[in-house]
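Undergrad: Quick one: sequence plus predicted model below, questions after.
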Amino acid sequence: MKKNILHPFEAHQANLTRRAFFGKMAKGVGAAALASMINPSVLFGSNIGSINAHLKNNLGLPHFPPKAKRVIYLFQNGAPSHVDLFDYKPMLRKWHGKQIPDELTHGKRFSTMTGGQLDRPVIGEISNFAQHGQSGAWVSDFMPETAKVADDLCFIKSMYTESVNHAPAITFFLTGNEQPGRPSIGSWLTYGLGSTAKDLPDFVAMTSVDKQASCGQIFYDYYWGSGFLPSKFQGVKFRGGGDPVLYLKNPEGISRNTRRKMLDDMQALNEMNYQEFGDPEINTRISQYEMSYKMQMSVPELTDLSDEPQHVLDMYGPDVKRKGSFAYNCIMARRLAERGVRFTQCMHAGWDQHTNLNHQLKIQCQDTDAPSAALIKDLKQRGMLEDTLVIWGGEFGRTPFLQGNIKDEKNWGRDHHPYAFTMWMAGAGVKPGISYGATDDFGFNPIENPVHVHDFQATLMHLMGINHEHFTYKHQGRRYRLTDVHGHVVKDILS
């Protein structure tokens, strides 16, 4: 029987699957588009060093000498109450129990928990305030250790934002947009400035929750995601229990030498796959396999606190050895900074005190006060505060008026307040011992030197040697930046 012989084109067409078609298309028009968006050295499977060189040559980064080499961001999920901790307002006690002036709340948005609440009595601060250090900074007695380092801190008391709900507000702070999908600050910095850590990721995220918190926030992965940047620039999540990073250990019966040979073979296959399809994420896999191999040695050494002097451990508090605690994450942040990690994001939830302010706020401060202050002292005594930027703050503040019933003191709370709040910065390039900006007598609105979220982001970028207006990434036909089309560097706080 005569065998049918297909024309070569027909044979090729018969063997061409839909997946292969779209994969091969990446070598045509798709590859040309990607080449204009993505680091060309990544496209050809180059190593980290050449990637850094390319970025510096083609993006001109840093644009000017940076003051900060690295950032440790102590993000307080849930929104600490500025009027109870840092923004002292005697008027609140004078007006305690009285309705807050209508002209302050008229036209303002609040969460659904108080949006329709007509009864809005002012409540005084639930802590006592005192001035501290030569700077005379006002700090609550709930934060005694932070008070001791007040002269090292720059308090920004006129912060304001746009969203009244947690997830959009946190996303806005960390990515410059309320909607998920944009790169986080750490991803922008590691993409633009390249690698400084040899055996660890350049961007590490850690999370913790107050063990007694009645209301915590969800930690979404996009808080440290790379968005539309290549995924190799996303933050690596260090877990609070067990192995810090999953799957670092070799399977039983697999030696390190065997793993090395396996990785070499996988890299060769991935290189062939890349040459065939041109997908830049293939190179991401290659680099992540290599980083995992390095972390098999670096992470156990990183997490071994046996070499830490006891007086240093004592500074961070009794929870310092409890994995997953804020204290543990703070000392890990210092150790990561020592080893060249560029951006460490420590996120701590539990500040969302809608109904348990009188009880929970003090507990939350006890968990975070000593570790935050210890980090400042620890970096300073090692000479690292000069080039390390430390940031402390949440996504917004809390209302000066009460959420709840004034007679039910045990269940007092404060609602979300985006219109004014306090955060502090310390270290590289920031003036120590100052309080910048001011709010009105009720801590409701900024009345002096207002600082928007985009202004804060622009200032952070500036301290890292980046002009935020010139650092962009082209995605879907538009050039994006962390600060969108906004933001001004707050020059008054720069040293």
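TA: The structure has been received and is ready for your questions.
Undergrad: make it CA atoms for all contacts and neighbour counts henceforth
TA: Noted.
Undergrad: Kindly provide the distance from the spatially closest residue to Met113 that is not a sequence neighbour to Ser81.
TA: Closest residue to Met113 apart from its sequence neighbours, by C-alpha to C-alpha, 6 or more residues apart in numbering: Asp415 at 7.4 Å. Remark: distance between Asp415 and Ser81 (C-alpha to C-alpha, to the nearest Å) = 9 Å.
Undergrad: Same question for His311.
TA: Taken as C-alpha to C-alpha, the span from His311 to Ser81 is 31 Å.
Undergrad: hang on, the earlier thing: burial check on the residue nearest to Met113, number of neighbours?
TA: 26 (other C-alpha atoms under 10 Å).
Undergrad: Does it touch Thr112 like I think?
TA: No. At 9.4 Å, Asp415 and Thr112 do not qualify as touching, with contact defined as C-alpha atoms under 8 Å.
Undergrad: what does stretch 421-433 rub up against?
TA: 67-68, 81-82, 86-87, 134-135, 137, 150-160, 376, 385-394, 396-398, 443, 463, 493-495 (C-alpha atoms under 8 Å, 6 or more residues apart in numbering).
Undergrad: for stretch 452-466, same thing?
TA: Everything outside stretch 452-466 that qualifies as a contact, by C-alpha under 8 Å, 6+ apart, is 61-70, 159-161, 172-173, 176, 428-429, 467-468, 482-483, 486-491.
Undergrad: Second structure for comparison follows:
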Amino acid sequence: MITRRSLLQRTGCGFGSLALAGLANASSQNSSAATQTHAHFPPKAKRIIFLFMAGGVSHVDSFDHKPHLYQADGQMLDFADQRAIKRGGTGANRRVMKPLWEFKQRGQSGLWASDLFPNIASKHMDDLCVICSMHTEGVAHGPATLFMHTGAANFVRPSMGSWLLYGLGTENQNLPGFVSIGPSLGNGGPRNHGSAFLPAIHQGTPIGRAGVSAHDLSFRNIHSARDLPSARQQFELQQALNLGQLSAKPGDPELEALVNSYELAWRMQTNAPGVVDLTRETQATLNLYGVDQKPTDDFARKCLMARQLSEAGVRFVQVNYNTNSSSNPAWDQHSDMPKHAEHAAAVDQPIAALLTDLKARGLLEDTIVWWGGEFGRTPYAENNGTGRDHNPSGFTMWLAGGGFKPGHAHGNTDEFGHYAIEDKVHMHDLHATLLHQMGLDHERLTYRYDGRDFRLTDVHGHVVKEIIA
């Protein structure tokens, strides 16, 4: 008696070609569905580039101008915030600390920005929509980072990029629809680009990890041209075996996702290498971003890679600026605020260059550039020293392009920059608004799992229409 296993073993690659043809037909149908836009209404944007500043940039030292901090500098005041209460304290006797960098009004819009990010401040404030009234969940890096990516801190939920891919499909069937460049292994780790209970085909594709030089970032396991014939033979056999498994478990979502991932990986063999290739950029472009210059080289390469991927049809690209330490992310200056300058010097020119490059190519109109960290920092010195503590109660993020109001500041924190008090924007609200600009209604973008409907914004969130052009 010939079993299915023995049949597959005997027929080998001959049957593999037959199976591949069947899979290719199914794949073409799947790809057609994947590339079809399922927007709820006409979108203002086609793609998002998220520049994640892990650790929490100090908003009161960068984009939230608080003159009262200069007047109250050195005073011992009571700041009874979440962090102080969590640590069992009263929040009393905290020393107010003024900004370490000078603020000025910039551009025609007159938006305030400090000298911490000189290139962004001098060249692009008129392009930015600055949200000065953000607030979020979680006072520690892990929960706050996970909440920012998935809309939840206590359950395994799909990341925002996965929700977008699930809702809209991919623009380029030869590339992943969601890529995370240099993600950290801590503070949520793979969950920050994972698909959770959504079909696995919607998970993000990581390129490298935090701590790995951008010179070494690439799609893994891409074969050279001379290896493609043998690789194709191996692929056909592998997919034939997968087909046997699929026939035994029809409709298995994880197995179907695995088969689809192998097919995508095969298509990437001849497409991906040419997409992520900085050698095809002009020297002027490389200089603009700061490639091969210190201290910008690493983040410059990541930003330029993000532009290439976005231009090629990747719908959601996240560029991570971080260390690979879960206990000490990049911008987490508890005792050394001047170190912010070191990190700003590494990212300021590349970010400004990305905005300039997208504008020059006509891509900024339908590309959302989203900048920020998981929370901000306190207006007082932690332990009365030279750093600032975590502040999820009031902080700043900015958006550019994608139909958002340019040269616009929304909302406000109190006179210290401690709490969001005016036109507050919760992280759920920001998620809802980003989805809206991509043509998705956050209340209709749902997935039924374990007997209930889930969505990115859970049962919360509203679209912040005041920041939409």
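TA: Done, it's in. Computed from a predicted structure; not experimentally measured.
Undergrad: Residues that sit against both of Asp415 and Ser81 of structure 1, list them.
TA: With C-alpha under 8 Å, 6+ apart as the test, Asp415 of structure 1 and Ser81 both reach Arg398, Thr399.
Undergrad: Grab the nearest non-local neighbour of the alignment partner in structure 1 of Gly74 of structure 2.
TA: Using TM-score structural alignment, the partner of Gly74 of structure 2 in structure 1 is Gly97. Nearest non-adjacent residue to Gly97 of structure 1, counting by C-alpha to C-alpha, 6+ apart: Pro121, 5.0 Å away.
Undergrad: Give me the contacts around stretch 92-112 of structure 1.
TA: Counting by C-alpha under 8 Å, 6+ apart, 115, 119-125, 164-165, 400-401, 406, 415-417, 441-442, 444 sit against stretch 92-112 of structure 1.
Undergrad: Could you pull out the strands in the stretch 151-300 of structure 2 for me?
TA: 178-181, 205-207 (DSSP state E, counting those that start in this stretch).
Undergrad: Please work out which of these is packed deepest.
TA: strand 178-181 (a mean of 26; mean count of other C-alpha atoms under 10 Å).
Undergrad: Now check structure 2 for the residue matching the residue nearest to Gly97 of structure 1.
TA: Aligned partner of Pro121 of structure 1 by TM-score structural alignment: Arg95.
Undergrad: Surely its match forms part of a strand?
TA: Yes. Counting by DSSP: H, G, I helix; E, B strand; the rest coil, Arg95 of structure 2 is located in a strand.
Undergrad: was I right about it contacting Asn384?
TA: Yes. At 5.5 Å, Arg95 of structure 2 and Asn384 qualify as touching, with contact defined as C-alpha under 8 Å.
Undergrad: These two: who's more crowded?
TA: For the pair Arg95 of structure 2 and Asn384, the greater number of neighbours falls to Arg95 (21 against 16), based on other C-alpha under 10 Å.
Undergrad: Can you say which of the contacts of stretch 452-466 of structure 1 are buried?
TA: Taking 16 or more other C-alpha atoms under 10 Å as the criterion, what is buried in the contacts of stretch 452-466 of structure 1 is 61-63, 66-70, 159-161, 172-173, 176, 428-429, 467-468, 482-483, 486-490.
Undergrad: Inside helices: which ones of those?
TA: Phe172, Phe173 (DSSP state H).
Undergrad: residue in structure 2 matching Gln134 of structure 1?
TA: Per TM-score structural alignment, Gln134 of structure 1 is aligned with Gln108.
Undergrad: same thing with Gly427 of structure 1?
TA: In structure 2, Gly427 of structure 1 lands on Gly401 (TM-score structural alignment).
Undergrad: My reading is that Ile49 of structure 2 lies in a helix. Confirm?
TA: No. Judged by three-state DSSP, Ile49 of structure 2 forms no part of a helix; its state is strand.
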